[in-house]
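> This is the structure alone, sequence omitted:
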């Protein structure tokens, strides 16, 4: 598969690992690293989220995935960039992942297909289905691994917002900020980017439209992703 060129790194892909998505690029661009010292990327895939956060922080980053193919791909991508010494990979499910420290930031672009039929290739199937990790479990384990002052960043379909918010509150996590993402101005949001934390805030709400009516990227999309993509539009 053709490598994907970002502003600060090149991402190599594998046919056995979920390819680069606009959702992940948006989430990695939107997430704030601040002064974070430790970051956990759950379900790293190609390593895209870990690398996007590495490009704007000096944090130590752990990347976790149950897929061996994903771990091999992510590890190769990490070794080919200047942040390699700050990055580690773990071939493990979240349920069996053991860490002696808690993280300042946890980030994940979780699978969306809670009831999807498994695809023929097992590696990609695990990446696309929630058979091994439900949203509920993702949030529960995130609450166990996140620093009390930390932030968790997720993206999920807009139709799942209510249930995910309820799961989060049961784990004492609250929506600090969210962004509704539309493909076009006249369409309903299809995606929510969310920042969660242990302190209950009044939720800040943002909106993003990806394309103009001429099917070109909007100014706000270009502004949000310029440090990820670089000047390429």
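Received the coordinates, thanks. Since this is a predicted model, take the numbers as computed values, not measurements.

> Every contact and neighbour count from this point should use C-alpha atoms.
Will do.

> Could you name the helices and strands sitting against the longest strand along the chain?
Taking DSSP state E as the criterion, the chain has its longest strand at strand 146-157. The contact analysis (3 or more Cα pairs under 8 Å, 6 or more residues apart in numbering; DSSP states H and E) places strand 146-157 against helix 22-30, strand 103-108, strand 191-197.

> That strand: what's the following helix or strand?
helix 161-170 (DSSP states H and E).

> Helices of this structure, start to end?
Using DSSP state H, the helices of the chain run over 22-30, 48-54, 68-79, 122-128, 135-145, 161-170, 219-229.

> quick one: buried residues of the fourth one?
Within helix 122-128, the residues scored as buried using 16 or more other Cα atoms under 10 Å are 123-128.

> Let me have the residues you listed in a markdown table, adding distance to residue 16 as columns.
A markdown table is the format used below for those (distance: Cα to Cα, whole Å):
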| residue | distance to residue 16 |
| --- | --- |
| 123 | 6 |
| 124 | 5 |
| 125 | 9 |
| 126 | 10 |
| 127 | 9 |
| 128 | 11 |
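
> Just the closest of these to residue 48, please.
residue 127 (14.1 Å; Cα to Cα).

> what's near enough to touch the closest one?
17-18, 43, 45, 67, 111 (Cα atoms under 8 Å, 6 or more residues apart in numbering).

> among those, who's most crowded?
Within those, neighbour counts (other Cα atoms under 10 Å) peak at residue 45, which reaches 31 neighbours.

> Residue 178: neighbour count?
By other Cα under 10 Å, neighbour count at residue 178 equals 19.

> Next one for the comparison:
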């Protein structure tokens, strides 16, 4: 049975009411995105987290970026859990949770940056567990739906961070390109130096750019965290 909470250095994520628990690849997305914003000195007065789940990504960005963050989550249990995690964090004053289908968001407010760990699989077999399937599969939200929501919510100069399986990412990239979003930076993730890529984090912009490519292995060939992984997650993981 998964732990009911995950303790980070500066915050705790309770997750007993969420179908999808804290996972390494989501932590990598949060850390990589926060580092990208800091390294490029990108000022983001307002951030939107689409499909917040436990609130993990919002909390990771709040730790590193001084910005107001609005998180949107449809599932009532996850929305309640994320709200509690926000309220218990050091950044409760700039974290807001809205329970809503992202397709119904008012487009009147434009955000400077969007982050999303969306439903992963459009065509894969489902587990038969309703909430988990909704969280992992694009059952209620297709990639086109997600891109339409991003297009509506993102400011003209804004950027977006997306985490997807490696095999699905190219399909999403092509759809994003057709919608006017260009891949600015990409992180290909391996479970270890002996594995192939299994996840991809992409940062997209409305501006035509040359893509900067990064690679990351979580473990070395001795099943020890790689130095690159330690450096990336050290601000967050309790025992790094």
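Happy to help now that I have it. Just so it is clear, the model here is predicted, and its values are computed rather than measured.

> TM-score them against each other, please.
Remark: TM-score between the superposed chains equals 0.94 [TM-score structural alignment, normalised by the length of the first structure]; 232 aligned residues with a Cα RMSD of 1.5 Å.

> Can you get me a residue count around the closest residue to residue 49 of the first structure other than its chain neighbours?
Of all residues not flanking residue 49 of the first structure in the chain, residue 28 sits nearest, at 5.3 Å (Cα to Cα, 6 or more residues apart in numbering). Residue 28 of the first structure is flanked by 27 other residues according to other Cα under 10 Å.

> for residue 223 of the first structure, same thing?
12.

> residue in the second structure matching it?
Using TM-score structural alignment, the partner of residue 223 of the first structure in the second structure is residue 231.

> I'd assumed residue 206 was in contact with residue 182 of the second structure.
Yes. Here residue 182 of the second structure reaches residue 206: they are 5.9 Å apart, a contact under Cα atoms under 8 Å.

> And for residue 42 of the second structure, the neighbour number?
Neighbour number of residue 42 of the second structure under other Cα under 10 Å is 12.

> Equivalent analysis for residue 239 of the second structure, please.
Using other Cα under 10 Å: residue 239 of the second structure sits among 8 other residues.

> so who does it touch?
So, once contact is read as Cα under 8 Å, 6+ apart, residue 239 of the second structure ends up touching nothing.

> do the same with residue 234 of the second structure
Counted by Cα under 8 Å, 6+ apart, residue 234 of the second structure has contacts residue 240.

> if I look at it, how far off is residue 89 of the second structure?
19 Å (Cα to Cα, to the nearest Å).

> Check residue 140 of the second structure too.
For residue 140 of the second structure, the distance to residue 89 of the second structure - Cα to Cα - is 30 Å.

> which other residues reach stretch 97-112 of the first structure?
Under Cα under 8 Å, 6+ apart, the answer for stretch 97-112 of the first structure is 23-24, 27, 33, 36-44, 49, 127-130, 135, 142, 144-147, 149-157.

> Got a ChimeraX select line for the buried ones in those residues?
Remark: buried members of those, expressed as a ChimeraX selection using 16+ other Cα under 10 Å:
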select :23,24,27,33,36,38,39,40,41,42,43,44,49,127,128,129,130,135,142,145,146,147,150,151,152,153,154,155,156,157
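
> what residue of the first structure matches up with residue 105 of the second structure?
Using TM-score structural alignment, residue 105 of the second structure lines up with residue 97 in the first structure.

> Any buried residues in stretch 176-188 of the first structure, and which?
In stretch 176-188 of the first structure, counting by 16+ other Cα under 10 Å, buried: 176-184.

> Span of that stretch from start to end?
Span of stretch 176-188 of the first structure from end to end, Cα to Cα: 22 Å.

> so that stretch aligns onto which residues of the second structure?
Against the second structure, stretch 176-188 of the first structure falls on residues 184-196 (TM-score structural alignment).

> Need the nearest residue in space to the aligned residue in the second structure for residue 137 of the first structure, chain neighbours excluded.
Using TM-score structural alignment, the equivalent of residue 137 of the first structure in the second structure is residue 145. In space, and not counting its chain neighbours, residue 145 of the second structure is closest to residue 103: 7.1 Å by Cα to Cα, 6+ apart.

> From residue 197 of the second structure, how far off is the spatially closest residue to residue 153 of the second structure that is not a sequence neighbour?
Of all residues not flanking residue 153 of the second structure in the chain, residue 110 sits nearest, at 5.0 Å (Cα to Cα, 6+ apart). Going from residue 110 of the second structure to residue 197 of the second structure by Cα to Cα gives 34 Å.

> What of residue 10 of the second structure?
Distance of residue 10 of the second structure to residue 197 of the second structure, computed by Cα to Cα: 30 Å.

> which one of the two has more residues nearby?
residue 197 (19 against 14).

> Thought residue 164 was touching that one, still the case?
No. The pair residue 197 of the second structure / residue 164 is not scored as a contact, 11.4 Å apart, by Cα under 8 Å.

> Map residue 64 of the first structure onto the second structure.
Using TM-score structural alignment, residue 64 of the first structure pairs with residue 72 in the second structure.
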